[in-house]
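Visitor: coords please:
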Amino acid sequence: MGHQLGLVWVAPFALLLLSIAVLPLLIPRWWESNLNKGLVSATFALPVLFYIFRLDSSRLIETGIEYTAFIVLLAALFIISGGIHLRGSLPGTPFTNTVVLAMGAILANFIGTTGASMLLIRPILRTNERRRHRAHIVVFFIFIVSNIGGLLTPLGDPPLFLGFLRGVPFEWTLKLLPHWLLMITALLIIFYVWDRRWFEAERATHQGAVREDLGVQEKLSVEGKVNFLLLLGVLMVAFVVGRFGVQIGLQSEYARRGGQVVGMGILAGLSMLMTRRETRDVNGFAFYPIVEVAVIFAGIFATMIPALAILEARGGDLGLTHPWQFFWVTGSLSGFLDNAPTYLTFASMASGLMGTEAARLDQLLRATTGGLHGEALLTAISVGAVSMGANTYIGNGPNFMVRAIAEEAGIKMPSFFGYMKYTIGILLPLFLLVTLVFFRP
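Guide: Got it, this is the predicted structure:
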């Protein structure tokens, strides 16, 4: 299909991204409505959907199933984690914030970047509710917890889970520990210095910063503990159905995705039934953030079909041969396209380059040709897809959700381009360092 599509069909995707970036600045009050966001998504998505339906209806069905599984996973984690409330208070100090971010980076590998983000974003916002400057805390939260933190296990981020389903051994991603340590350590140090600067400025001018010696004001306790079991259930559904779907009677990929959707939907429903309403109320729980993600990403999934199809058909013309090239191209596109299909697209390209079967990434790991190792290519693709999903609000599902929750809490978050100023100033130099240390030609 990619050979039949002209580059003009990438325009709806580019225009949708431009709308997401510009409309909140031009007409902020109008843009607040999820209905209006849906209208914008539909305006750009419908022409693409009609044309793709004529060319290849099966591709449309496949994308629809992927979108449904994507949204149901996010919604289940959002609903279940929204039923967990950490009661008590911590001082909103740079040290406390840094510890929470470090814990989130570890936790993301066990309950996914989405689960860790939804579990920790509200507590860290409450911890810093007396702080005046909080937007930078949320930005670093997205960098660390919502993206780079989930690099060490297939449960951490969707691209790695897809790789696991295609034959990558579960423990292989632990080889990415050096990359994880370098990026997480660097970001935590930068964050601590940054947050310390604002903390001292606020304390000096009495602008609401908590004092460093306040300590814990109220005994810490957890409400809604049953939701921890339900979070574990979500991971078990994703793992068992995805890995052992054939053995339990789900023969086709569509059946396995359907099984995951049903299982996660049931767990989300149980969370709503088993969690006290007071617990959700004190969390400020509302469906607005997940609805916003659903309508925005509906348009993104639809309009990115031509872009991904063109990459699959003509990606070989890009001339990618070295790990550093795969790292940067996979990562750069993951910041604007969903990082899971981008990962699969470039993993398939790497498999073709190494003469192995695209659907079997375990073969890619063992392949060597002309002094080039398939494992080095897959490492570069994995690190690029996961880490550079932090480059924009739309690079990874949790990014938009965290932003929406922060704005609901009254934090004025950077615009689409304002956020990218952080990524250019902080993440770009970090990724250059990663290239020099790990992927230098």
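
Visitor: contacts, neighbours, all on C-alpha from now
Guide: Fine.

Visitor: tell me which helix or strand the closest residue in space to residue 209 that isn't next to it in sequence sits in.
Guide: Nearest non-adjacent residue to residue 209, counting by CA to CA, 6 or more residues apart in numbering: residue 131, 4.6 Å away. Under the criterion DSSP states H and E, no helix or strand holds residue 131.

Visitor: I'd like the structure of this one too, to check against the first:
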Amino acid sequence: MAISLAAITGFYYLMRREGFHAPHHDLPHGWPSLEAVLWDAIAIEYVPFIVLLFSLFTISGGINLRGDLPAHPLTNTAFLACGAVLASFIGTTGAAMLLIRPLLQVNSERRHTVHTVLFFIFLVANIGGSLLPIGDPPLFLGYLQGVPFLWTLNLWKPWLFCVVILLAVYYVWDTLAYRHETARDIYVDETRREPLKILGGINVLFLAGVVLAVALLDPSKPIPGTSWKPFPYMRELVQLALAGLSWRFTSRAVREANKFNFHAIAEVAALFLGIFITMQAPVEILRLQGHELGLTQPWQFFWATGALSSVLDNAPTYVVFFSTACSLDQGTSLLKVSLGQIDESLLVAISCGAVFMGANTYIGNGPNFMVKSIAEQSGVKMPSFFGYMLISGLVLIPLFALVTLLFFAPR
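Guide: Below is the predicted model of the structure:
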């Protein structure tokens, strides 16, 4: 379906009477416009994006965390807290795939575990990945659009607020749930203990290498401390090399323990190829006419971006509203990006809306469905699509209302 929509978009640009309106110039209609659209969509945006996801997916798939601790509320809360921090450094997908199976193993003796998986989705698969561009796909797309690598650290206040509140709510919820466990289940949980240990630890070095490659090898800027600019796609080649080293030096038994295969990343690659091409048309329209939507305030961008991120994937949604904000060219603190300038307060709101509200539904962010599938394979009876929305709405919407009042309300 995604590829079919991409083909329709390509045909539209080939046949329409006017040319493609690039950020800084217009192109003739026909083949020149189609070539420019495909170049922007695939060479400039899609290739760096999918190489990063592939590298993080491959390397994190070579790390196996195993063990069985007592499933106390404090233990589970610590798991979620660690995952929320880790997600910014190895990506929400990497952190989710690394931690969900050990967390389920720790809670295998308990009967009330659904809420633990739900908060795992909220914290690790979504909100946790807010602090670095490699944390969540929308932020990496912003980085490709010219947002500085460390700029996302500006999100630390809303990130910390959401993480602390959700951990506190989870701890209370899990404490109440723990009291409803049977004495036999608690006894089994207390007596079955296995210290946590990490297999495939060399991959931590490869993950660090990916972070450094993304941060330092920007072809538009010289490497810090030098006047030399990396050649095009050097960043991607380094990431692929690190993924190759991970594959070569990780024991096959570790990947088998993780049930690792490339099916999930292959599906993501096909889906996002279609998305990146298809979204060129709405991005072009919003770049030219976004100022006519009436969105001018941070709180409006937070909720508009978040609402669409809940029902669409949050990565293309981010790009759409990023383009809209660039078309406004207003504000006291403007950040230079590839499309021109963007008000930093709007960029904070767009970033938080895309990353945070990807947790509202199973389809808001890629890892959500993966976590759901793994949990169900482990015997956890997960809520239906709308059942999940009901629970996430009751937990997250009041939280996001507080975020709006504290960080995005008009002053």
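
Visitor: ok, the counterpart of the residue nearest to residue 209 of structure 1 in structure 2 to residue 83 of structure 2 distance?
Guide: Aligned counterpart of residue 131 of structure 1 in structure 2: residue 110 (TM-score structural alignment). Distance, residue 110 of structure 2 to residue 83 of structure 2, by CA to CA, to the nearest Å: 21 Å.

Visitor: neighbour count: these two, which is higher?
Guide: Remark: of residue 110 of structure 2 and residue 83, residue 83 carries more neighbours, 25 against 22, as counted by other CA atoms under 10 Å.

Visitor: so which strand or helix has that one?
Guide: Per DSSP H and E, residue 83 of structure 2 falls inside helix 73-106.

Visitor: now that helix on structure 1. Mean distance?
Guide: On superposition with structure 1, the mean distance recorded for helix 73-106 of structure 2 (mean CA distance after the TM-score superposition for structure 1) is 1.8 Å.

Visitor: go on, stretch 264-277 of structure 2?
Guide: Following the fit onto structure 1, the mean deviation recorded for stretch 264-277 of structure 2 is 3.8 Å by mean CA distance after the TM-score superposition for structure 1.

Visitor: which other residues reach that stretch?
Guide: By CA atoms under 8 Å, 6 or more residues apart in numbering, the residues outside stretch 264-277 of structure 2 that reach it are 2-6, 9-10, 37-38, 41-42, 45-46, 50, 53-54, 57, 316.

Visitor: sort out which of these are buried, if you could.
Guide: The neighbour-count test (16 or more other CA atoms under 10 Å) marks 2-3, 6, 9-10, 37-38, 41-42, 45-46, 50, 53-54, 57, 316 as buried among the contacts of stretch 264-277 of structure 2.

Visitor: helices along the stretch 1-150 of structure 1, start to end?
Guide: Assigned helices in the stretch 1-150 of structure 1, in chain order: 11-26, 28-31, 34-55, 57-81, 94-127, 135-144 (criterion: DSSP state H, counting those that start in this stretch).

Visitor: what's near enough to touch the aligned partner of residue 69 of structure 2 in structure 1?
Guide: Residue correspondence to structure 1 (TM-score structural alignment): residue 69 of structure 2 is matched to residue 90. For residue 90 of structure 1, the residues meeting the contact criterion (CA under 8 Å, 6+ apart) are 96, 127, 215, 216, 217.

Visitor: distance of residue 90 of structure 1 from residue 100 of structure 1?
Guide: Residue 90 of structure 1 is 11 Å from residue 100 of structure 1, by CA to CA.

Visitor: for residue 259 of structure 1, same thing?
Guide: 34 Å.

Visitor: check residue 261 of structure 1 too.
Guide: 31 Å.

Visitor: so which strand or helix has residue 153 of structure 1?
Guide: Using DSSP H and E, residue 153 of structure 1 sits within no helix or strand.

Visitor: wait, it sits on residue 175?
Guide: No - Residue 153 of structure 1 lies out of contact with residue 175 (CA atoms under 8 Å); the separation is 9.8 Å.

Visitor: who has more neighbours out of the two?
Guide: Ranked by neighbour count (other CA under 10 Å), residue 153 of structure 1 and residue 175 place residue 153 first, with 24 against 13.

Visitor: in structure 2, what residue corresponds to that one?
Guide: Residue 153 of structure 1 maps onto residue 132 in structure 2, by TM-score structural alignment.

Visitor: how about residue 178 of structure 1?
Guide: Alignment note: residue 178 of structure 1 maps to residue 157 in structure 2; criterion TM-score structural alignment.

Visitor: and for that match, the neighbour number?
Guide: Neighbours of residue 157 of structure 2 under the rule other CA under 10 Å: 13.

Visitor: can you check the one 10 residues further on too?
Guide: Using other CA under 10 Å, residue 167 of structure 2 is surrounded by 19 other residues.

Visitor: hmm, back to that, ok, the match of residue 153 of structure 1 - contacts?
Guide: Contacts for residue 132 of structure 2 (CA under 8 Å, 6+ apart) come out as 88, 89, 139, 149, 150, 152, 153.

Visitor: ditto for residue 325 of structure 2
Guide: Neighbours of residue 325 of structure 2 in contact, by CA under 8 Å, 6+ apart: 290, 291, 296, 342, 343, 346, 347.

Visitor: what about it, distance to residue 348 of structure 2?
Guide: Distance from residue 325 of structure 2 to residue 348 of structure 2, counting by CA to CA: 11 Å.

Visitor: try residue 205 of structure 2
Guide: Distance, residue 205 of structure 2 to residue 348 of structure 2, by CA to CA: 31 Å.
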